[in-house]
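> Next come a sequence and a model predicted from it.
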Amino acid sequence: MELKVGDKIPNFKAKDSNGTDFDSQILVGVKPFVIYFYPKDNTPGCTAQACSFRDQYEDFKDLGAEVIGVSSDSVTSHQEFTRQYKLPFILLSDSDQKIKKLFGVPSRVFGLVPGRVTYVVDKNGVIQMVFDSILAAKHMLKAMETIKKLVL
């Protein structure tokens, strides 16, 4: 079942691009955040999406928000992707797709292509926006617009 606006996010844990354990509970109750699911490191759309979040990351931080990217790529792949594109935010490895399933992120093209969905979560862990679109360039803009509404 896909999570929707008004739902509380599930607790989840994963390895980040440094191989460190990440627990979603470190953010809930502390700050709003963006969590975006994307298909694959180093593909044109996913790279453009990651770089758009990178280019506006300081604006998200200034608004008190965190950004988290999630794909099924390995920690090693995330390390290379982060290094190559100087990504300052958290990338989580969801190699077993447990987080994707918890959120109910759909697959595309007969289930062969992982979905591209962005969630904005308020500091209480409640989803305030869901943006499900293959248009990678629009995700950061929708997320920023929602974060601004939450904090300004």
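On my side now, so go ahead.
> alpha carbons only for contacts and neighbour counts from here, please
Will do.
> which outside residues touch the biggest helix by length in the chain?
Using DSSP state H to define each element, the chain has its longest helix at helix 138-151. The set of residues external to helix 138-151 that reach it, using C-alpha atoms under 8 Å, 6 or more residues apart in numbering, is 32-34, 49, 52-53, 60, 63, 65, 118-120, 122, 128-129, 131, 133.
> take a look at this one as well, against the first:
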Amino acid sequence: MTVETGKKAPDFSIEATNGEKVKLSDYKGKNVILYFYPKDMTPGCTTQACDFRDQHENFSELDTVILGVSPDPLSKHEKFIEKHGLPFLLLVDEDHKVAELYDVWKLKKNFGKEYMGIERSTFIIDKEGQLVKEWRKVKVKGHVEEALAYIKENLN
């Protein structure tokens, strides 16, 4: 299955920080922000998570759920949530199957080293389960506000 705007978003079942398996299809009837980020507790990922936290109420008012996905284990996600007061679920994608499903598991280069990792990306899925917007290679500054504005203008 390929990820394509205007098509049904790929469903998945994955462990979440609420101790349950979460499926994307569980959220039918709500808009979903599915955001992929490289690693808990790093500066860019912390800024992004806190930006989503700070706008959480605004997203909720627009009937929108936020789900964060990274390859970190559950214990690290739980510490991240506790340290920063994150009011949304983080999903455990240690085997990067969901990242691969959404084509965000990429070859990356950093300080001359090559490795596989998450390409910071955000997907907006509407109440019917359709992928309506995607951002790839996300720059953190201003991104959450841009996503909120998109939902206000297009899915309200």
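Looks like it came in fine. These numbers were taken from a predicted model, which means no experiment stands behind them.
> List the TM-score for the superposed pair.
With the length set by TM-score structural alignment, normalised by the length of structure 1, the two chains reach a TM-score of 0.92; 151 aligned residues with a C-alpha RMSD of 1.6 Å.
> Drop anything exposed from the contacts of helix 138-151 of structure 1.
By neighbour count, with 16 or more other C-alpha atoms under 10 Å, those hold 32-34, 49, 52-53, 60, 63, 65, 118-120, 122, 128-129, 131 as buried.
> Looking at those residues, which are in strands?
Counting by DSSP state E, these place Phe33, Val34, Thr118, Tyr119, Val120, Gln128, Met129, Phe131 in strands.
> helix/strand/coil for the residue sitting furthest away from the middle of structure 1?
What lies farthest from the middle of structure 1 is Phe110; by C-alpha atoms, centre = their mean that is 22.8 Å. The local conformation at Phe110 of structure 1, judged by DSSP: H, G, I helix; E, B strand; the rest coil, is coil.
> Compute the distance between it and Leu135 of structure 1, please.
Distance, Phe110 of structure 1 to Leu135 of structure 1, by C-alpha to C-alpha, to the nearest Å: 18 Å.
> what's the answer for Asp62 of structure 1, then?
26 Å.
> Repeat that for Leu152 of structure 1.
For Leu152 of structure 1, the distance to Leu135 of structure 1 - C-alpha to C-alpha - is 27 Å.
> More neighbours: these two, which one.
Higher neighbour count among Leu152 of structure 1 and Leu135: Leu135, with 12 against 6, using other C-alpha atoms under 10 Å.
> Just give the nearest non-adjacent residue to the more buried one, would you?
Nearest non-adjacent residue to Leu135 of structure 1, counting by C-alpha to C-alpha, 6 or more residues apart in numbering: Gly45, 7.9 Å away.
> contacting residues for the one you found?
So Gly45 of structure 1 contacts Leu135, Ala136, Ala137 (C-alpha under 8 Å, 6+ apart).
> what residues are up against the residue minimising distance to the centre of structure 2?
With distances taken as C-alpha atoms, centre = their mean, Tyr35 lies nearest the centre of structure 2, 1.6 Å away. Neighbouring residues of Tyr35 of structure 2 by C-alpha under 8 Å, 6+ apart: Ile66, Leu67, Gly68, Val69, Arg120, Ser121, Thr122, Phe123.
> Could you export those residues to a markdown table, including columns for distance to Glu94 of structure 2?
Putting the contacts of Tyr35 of structure 2 into a markdown table (distance: C-alpha to C-alpha, whole Å) gives the following:
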| residue | distance to Glu94 of structure 2 |
| --- | --- |
| Ile66 | 19 |
| Leu67 | 16 |
| Gly68 | 13 |
| Val69 | 10 |
| Arg120 | 16 |
| Ser121 | 17 |
| Thr122 | 18 |
| Phe123 | 20 |
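> most surrounded residue in those residues?
Ranking those using other C-alpha under 10 Å puts Val69 first, with 28 neighbours.
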